[in-house]
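Trainee: quick one: sequence plus predicted model below, questions after.
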Amino acid sequence: MPSAFEAGANFSRWIYKLQGGYIQVRCFSACDTTALQMDIETINISEPLDIRISNQLIMGNNEKDATVRVTTRDRFIHITGNNELVAKHHPELSFTLLTDPAVSEVSTVTCEEDDSARCLILSGQLQGKASLTIGASLTDRQQAVVEPLDFDKETSTYQARQNDLVNDFSVQFENDEYNARKLNDTMQWFTHNALVHYSTPHGLEQYSGAAWGTRDVSQGPFEFFMSMQRYDRAVDILESIYSHQYIETGTWPQWFMFDQYNTIQQEESHGDIVVWPLKAVADYLQTTGDFDVLKKEIPYTSVENGFNFTTEQYSLFAHLQRQVKHIINNLVPGTSLSCYGDGDWDDTLQPANQALRENMVSGWTIPLTLQTFKTLTAALEGQTEYADFVAQVSDLTERMEADYRKFLIKDGIITGFLHFPEGDIEQPEYLLHPSDQKTGIKYRLLPASRSIISETFDKEMAAEHMAIIEDKLVCPDGVRLMDRMAEYKAGKQTYFKRAELAANLGREVGLQYCHAHIRFIEALCKMGKAKEVYDNLYKILPVDIQKAVPNAELRQSNAYFSSSDGKFNDRYEAYENFGKLKTGDVQVKGGWKIYSSGPGIYINQLISNVLGVRYQNNNLVLDPIVSKELGKVSLNFRLFDKPCQLVINPEQGEYTPKRATLNGTDVELTELPNAYRTGAAIIEQTTLNSLLQESGNTLEIWL
């Protein structure tokens, strides 16, 4: 067993104590080539060591999926396989290993049935250092180009590129150096995690993943690149997402493979899935004012043609029209409310029967849809060629919002779900609401937090629901999805599949899902609750988490955790003792790692809503939320690709800039509306262009 282990951004390192010295094993990746290298080094060990390196050979998803062949030439070992799925898309895939002279004896473990190589073994004697470099090729089955890598060069290049990607982000708090340092470390690690989710979306628990969830990629990767002003990447994501829209229905698969394996996907989807790509387009248009994107030609995916792309391409705007048509076609009859379909964001609350799919409404999906429609119509206002479409969406928005207030609000409180038994809209059934007598669950977070974010609540209702959330749902380790768990009755289901069937307590079943906690922070920002924003900002950061969450067990510090799970032995114990999560009398553990849109969403919240740097029609919007306890806040970040130090002074208040100077010159501020408080300030791009220099910029803001 190793004595120590280190996980770096592009490397892992193991240290083994031995004979008064130690062995160091280090694996790292290249930045510009498809190569990995393992360095093995003995330190303060005088005698040579017999060494053996084993490497499993699979060439498919699982063991025995392929017949693997190994050939050697000089110091090169060449590996190919015949997996049917791989061969269909990458017939030339091969791997080449460059061995070290010290470890050059090659043998294989083979399977008697098909003479396939199952394991590669390298042997030799190690004194000093030896390296093994692994390269891969998709184009040349005969030989991948493999050259030794330099660890210092690859690591420094990786860090420089990541710093460039996050616009050289760093933050300082005058009165809280510790938490500022924590945020700076987290920015680096969550960026790393977000890029894993973007490029190879599977966590440690799903080694064979690599699919984009339509909802996930419309949030995490998209929001990350938008917050970093990498609009070209955001457009690439939009094109990829919309190419997977079904031409037959106008909606999407729940998830899809985003590369050459694009025909692999989950055809059915939850009722909210159709909304997320539209929200991404609306946010892009509002931020950039780039209406040319609507003319981009993009194919559809055809269900009837084996999930292949259509040969004909259509404008992105045509895709939006088909998307809105799907939403209209799937309203609950007699209302302007979208039906639940196969679920909403909370995967555990998938409906238990067909009647619930067609006659139930999510209290979360509706304000999300309203927010999307309003953003889209505001962005397209004045664009005459889209006037008919804007009128159609505006009319639907008006009718949906009227039904939201008529049906979803009962006794002043929004319902988690609304059920129309047998389609009878005159006598709706309220679930996850104080009047709910069937599930035992009285309050649900998502409809309340999204209604605040979308400004669908009025000011009084927002304050009342925020008070309910803080009273009923906020725990030491974060906000929970509901005020109590769905009861587990040996797997018997009544309303919700996984919530009532799952024997485990992880992810949404345990009710603290970090993604939802981040959206709660967004709602707090919308209301200007500065102290609560920062208190909750640190609850889901794994770095030294016990300082923010006293009842947290130790957890890995450089990985985003998708949930915080109560340390209960089983669901029965958890149900009976759920209140201990509220008091902190039970410990909490980290859930799934990395596999989530959460890191990208968190980074967007930190930059766009907490530190308040975002854009509208390519003008700079300043909307920082700064607790007076922090004192002066200094943020290093690039604006329009020019390095700038933003200095935020919480002088008169904790939000809404009252005055700003750029490089010593007063700049004009225009206040934007906010339903719950005084709003953000906007600075015209022309003003910034005239005052921003190539370097050494200072933008000072007084709240």
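Mentor: Cool, got the structure. Numbering: from 1, shown residues only.
Trainee: could you use CA atoms for every contact and neighbour count after this?
Mentor: OK.
Trainee: helices or strands up against the helix or strand where residue 184 lies?
Mentor: When elements are assigned from DSSP states H and E, residue 184 belongs to helix 177-199. Judged by 3 or more C-alpha pairs under 8 Å, 6 or more residues apart in numbering; DSSP states H and E, helix 177-199 is in contact with strand 170-173, helix 220-227, helix 598-604.
Trainee: for comparison:
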Amino acid sequence: MIDRKTNRDLCGLYHPPTAVESEPLHELSADSGLVVRALATGAIHSIASPDVPVTLYKGTVLEGGPTNLYLRILAGDHVVRWTALLGNPGAAVRFSSDRMTISGAFDQLTYLVTLQLTAMAGWTWMIQLRNDSDAEIACDLVYMQDVGMSNVGNEAYISQYVDHTVLEHPDHGYVLCARQNMPQPGGHPWLMLGCRPGCRSFVTDGFDFYGCEHRVTRRPAALELPVLPSVRRQYEFSACALQSERVLIGAGRDACLDFFAVFQADHPEPTSEHDLERVALEGRYPQRPCVPTEPGSTAVGNLFSEAPLFDSDDLSAEQLSTYWNEPRRHVETDGEGRLLSFFTTGNRHVVLKAKELLQERPTGALLRSGTGLVNAPGILSTTAYMRGVFASHLAVGNLSFNVGLSIRRDPLGVLLAGGIRVFVERDNAFELLGVPSAFENSLNGCRWVYCNDADTIEVRTWAAIDSHAMHVAIRSLRSRRFRIAIGVVMGPPDAEPSLTDVVEVGTRDITLRPLEGSRFGDRNPGAFVRIVPGDLSALSQLGGDELLCPDNVSHGAPCLVMETVEVDSFGLGFTGALTPTAPVPTTSELAARSASAERELARGQDAHASLMSNFDLVDGDPRIARVGTILPWFVQNAVIHMSAAHGLEQYLGAAWGTRDVCQGPTEMLLAFGRSADVREILTVVFANQHTDGGWPQWFMYDNNGDIRAGDSHGDVVFWPLRALCDYVEATGDLALLDDRLPYHDGADTLSETVFEHVSRALSNIRTAFVPDTSLVAYGHGDWNDSLQPADPALARQMVSSWTVGLCYETLTALAAVCRSAGRDASAAELSALGARVRRDFNARLVHDGVVCGFGILADDATTTPLLHPSDTRTGIHHRLLPMIRGIISGIFTPEQAQVHADLISEHLVCPDGARLMDRPPRYDGGRQHIFQRGESATFFGREIGIMYVHAHIRYAQAMACMGRADDLLTALMAMVPVEIGESVPNAVLRQSNAYFSSSDAAFTDRSQADREYGRVKDGSIPAKGGWRIYSSGPGLCVSLVLRHLLGIRRCGDRILFDPVLPKSLDGLSVDWSLAGQRVRFRYAVADRSFGPESICVNGHKLAAERAVHPYRVGGLTVGLDDVMEKLDGGQDEIVVAM
């Protein structure tokens, strides 16, 4: 036992990893260029061609990757037991230049596995089995191979473009072929996998192979099945699993099986039956190796590969009350009445273990330090997951380059060594904390509660509000040793540094320095991440990955490990900065705050309440209660999107999408009266304009501003102008037009007024018009990225009706701003141009009374409509975007608006929301006929699944414009994840406190979606939640509630009251701060659902002016001074009578 009184120096504890005693990665290579990298244990780290990785996941030095072979012992139709053959501790592993052999024994079978690269691009797994018993043994083998074949970093996104096609060979049974439909540097990589003597069944996605319960069992669910599902599933974990035919091995007899792989760097056409010829043509294999006589090195495991998961029990009712004794709201149960989740006071969401094992997307949280919204480069951010990932992807500022701690990548717990993981000692052995009994998420923190008969352990992670710091604290009912593993990156996300290159250990803290040569270090000299243990006397060891290995030898994993003596609590503080002089908490402050979670969480609540101007929905209607519960979370999601741009699935980002930042963040902040923040956003956006008047599709806004898109879609130029108009309308701040700002690509001396920036943008717009029209050419696309034209020639011929509607809306709004600024000539010019846009819109894009999605404009002044009832080319007859923008922009006449609102209701609204089109583009194996991603993506989700929530929010806004209050409320409830089943009966279980960017019909592949799309309309297909948080959608949803449902909007020195509320919400009340004074707004809904009749403040009816609206009776505007004059500082009430 270490003397805790004297052990107070980290330098004395730290033993830097010595030179690795055995080469951590062994390379097998072939003339074809294929390279297999394997660990000393025989586990596969990666397979790569010269152009692309073949594997989806890059394995870790401690774990390898998902690729594996499994030997299963069978009895009748049951799987008795199984073992993994790769990375199996105790097996003997041997390497040569082109092959690896693994030998060992399992359940009276001796095995020899040989991996050999073939002369032509490919590889073979040869498995020899010998029955050492005196009875016959039945067995089979399963080969699991993750497949990516792409250089793109996000594994889920890669998977969405891998086409898995199942062929049947007359001799070898099922043959699985995978083609990457997203073009790579060498073309379209392709892989064929098969088995000799034959493949009996298969799996094409890791979710079907591992299952959600893998998070607690670490046992692939498919291995427990006698026969794999044999269903082609195109989802987000691209993999091929092949089950061999059943093998009977007599006593003392041998059996042999092969799994073969054929790789092609470029397969221009989709997979077809002709590809079966490659089995005979290229599937020639080397001579079967003899049983090796040379001794091999014995594979040694480590805690990540060997330690069991801590067995957390379900909480009893009494235990639940001990931790959460406040009233529970929005209680979620399964079909058997088992508690799954609930909300409680303080914006806390609690998820029970049972739910985490049912939902595909793992429960997670994004946390960030401080309260800055715009231009806050030193933000410390991290990602936590319910499954025991207490902090991962810790970054200082830029999420793509300044990564301090490693990223958790897979959704099912296949790879465990990411971020901060904690092992706890029990009965002289260590167990890994995984899925807890319960997980609590608050706006700036998380809590994990692990309970079983032996102990209760609680872990907390929280972000500081008044400084850039994070904390992780562990507490246990009984004293025990903890071993904490911290994955270190200090560079780009895929960096694997040596600890000696980035770790500096001081007497009281640990400083991590950026990897030499990384952008993190080069752009930020003196940058650092600092780790401070709360109690030095609690530590017994500090080192590298050798502390995870039984042989105490480092294998080069970039992992900092610390071990405690027996303690009942321990904490770590984290801070970081981009410059050595940036203000950060001192070492002593970080150490002291490791026990201040509740205080910091309370500060987080206060900070969010202040941001929301203390907004609170107080109505008793259960629908409004759900909206009130989710709004703080949507605000938190929007703040993450704006200030630390990334999401749970889209874990890299760090850039502002020009289109996105000018919508969700600006509209939400204007709704809350945060005009100074919006002004700052506009300043940054206009300073990133190009001298040609356009903007990039996206740009990084920190000191990595040179990283930006090389082009943009045809609509992007309008969004900064539209946001500028919104800002001026809300604030009356015409002075902004005269502020001088630079251009991103201009000379250092070039600085012009914002109005001159606007003039350049207008010139850019005019040059984009199709000749002889006032219609903007499609260019590189519009809002729907999946519909970029496959034929580059269409970029100048095709027109998006949605973009044209946005053009008209922007020109009209700019004309109004110019009139307010006294720039009458500019206003007249813009109004005239808007009139020409509207004229050409109706002449060229509206056919038979229906707006087309796109128009192909010919030189003879004719138009071929696409995505229109007359369209026979695509088979798609209605597109949502031009219809809703036609209403929102005012380009439609009242009659046109009514017709299109009815068309939307008839053809595009489904139980889970409004869909982008009445059916998806046809899928032809990945061939691109008209559209790029829309015809090459294999996963029916996100934009491809054609229910994107961002567009659905705009649909709801269009219904507000039409005064269709019931449709507006129904649309709003469909995007609220709290008790989602109450609003969307076919909704699949999902995280209840996070924004989902899409609703994905649960078709297994594009073919099923094409055949059975009618099930989306009738709601008979389950609807899953898509990617989370990284979207302008959360901010737009908040704005929808405040500015359209409740209809409260600042207009300079006046307030517009323009609510759209169904009669069922009569009596709705809202508490909100108005110019610093707490006010209750109450709605009396009587005669109609829009166009209020009067505004009364504390019983005093105010003089009001009726606002003009193109499609219905408009709202009322009243003077802000008149409102404030009637407030008395008591129980102030404003009644909006309708």
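Mentor: Looks like it arrived, so ask away. These numbers come from a predicted model, not from an experiment.
Trainee: TM-score of the superposition?
Mentor: Aligned and superposed, the two chains score 0.95 in TM-score terms (TM-score structural alignment, normalised by the length of structure 1); 687 aligned residues with a C-alpha RMSD of 1.9 Å.
Trainee: closest to residue 87 of structure 1 out of the helices and strands packed on helix 177-199 of structure 1?
Mentor: helix 220-227 (29.4 Å; C-alpha to C-alpha).
Trainee: where does whatever helix or strand comes next after that closest one end up in structure 2?
Mentor: Counting by DSSP H and E, the element after helix 220-227 of structure 1 in chain order, helix or strand, is helix 231-243. Aligned using TM-score structural alignment, helix 231-243 of structure 1 spans residues 675-687 in structure 2.
Trainee: which parts of the matching stretch are buried?
Mentor: Using 16 or more other C-alpha atoms under 10 Å as the test for burial, stretch 675-687 of structure 2 gives 675, 677-679, 681-687.
Trainee: in the stretch 351-500 of structure 1, which spans are helices?
Mentor: Applying DSSP state H, counting those that start in this stretch to the stretch 351-500 of structure 1 gives helices spanning 354-359, 365-380, 387-403, 445-453, 459-468, 497-501.
Trainee: let me know which of those is tucked in deepest.
Mentor: helix 445-453 (a mean of 26; mean count of other C-alpha atoms under 10 Å).
Trainee: give me the stretch of structure 2 that it matches.
Mentor: Taking TM-score structural alignment, helix 445-453 of structure 1 hits residues 880-888 over in structure 2.
Trainee: how close does that stretch sit to structure 1?
Mentor: Following the fit onto structure 1, the mean deviation recorded for stretch 880-888 of structure 2 is 0.6 Å by mean C-alpha distance after the TM-score superposition for structure 1.
Trainee: residue 106 of structure 1 contacts residue 121, doesn't it?
Mentor: Yes: with contact defined as C-alpha atoms under 8 Å, residue 106 of structure 1 reaches residue 121; the gap is 5.9 Å.
Trainee: can I get the helices of the stretch 351-500 of structure 1 in JSON lines with distance to residue 174 of structure 1?
Mentor: Below are these laid out as JSON lines (distance: least, C-alpha to C-alpha, whole Å):
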{"stretch": "helix 354-359", "distance to residue 174 of structure 1": "52"}
{"stretch": "helix 365-380", "distance to residue 174 of structure 1": "36"}
{"stretch": "helix 387-403", "distance to residue 174 of structure 1": "44"}
{"stretch": "helix 445-453", "distance to residue 174 of structure 1": "29"}
{"stretch": "helix 459-468", "distance to residue 174 of structure 1": "29"}
{"stretch": "helix 497-501", "distance to residue 174 of structure 1": "45"}
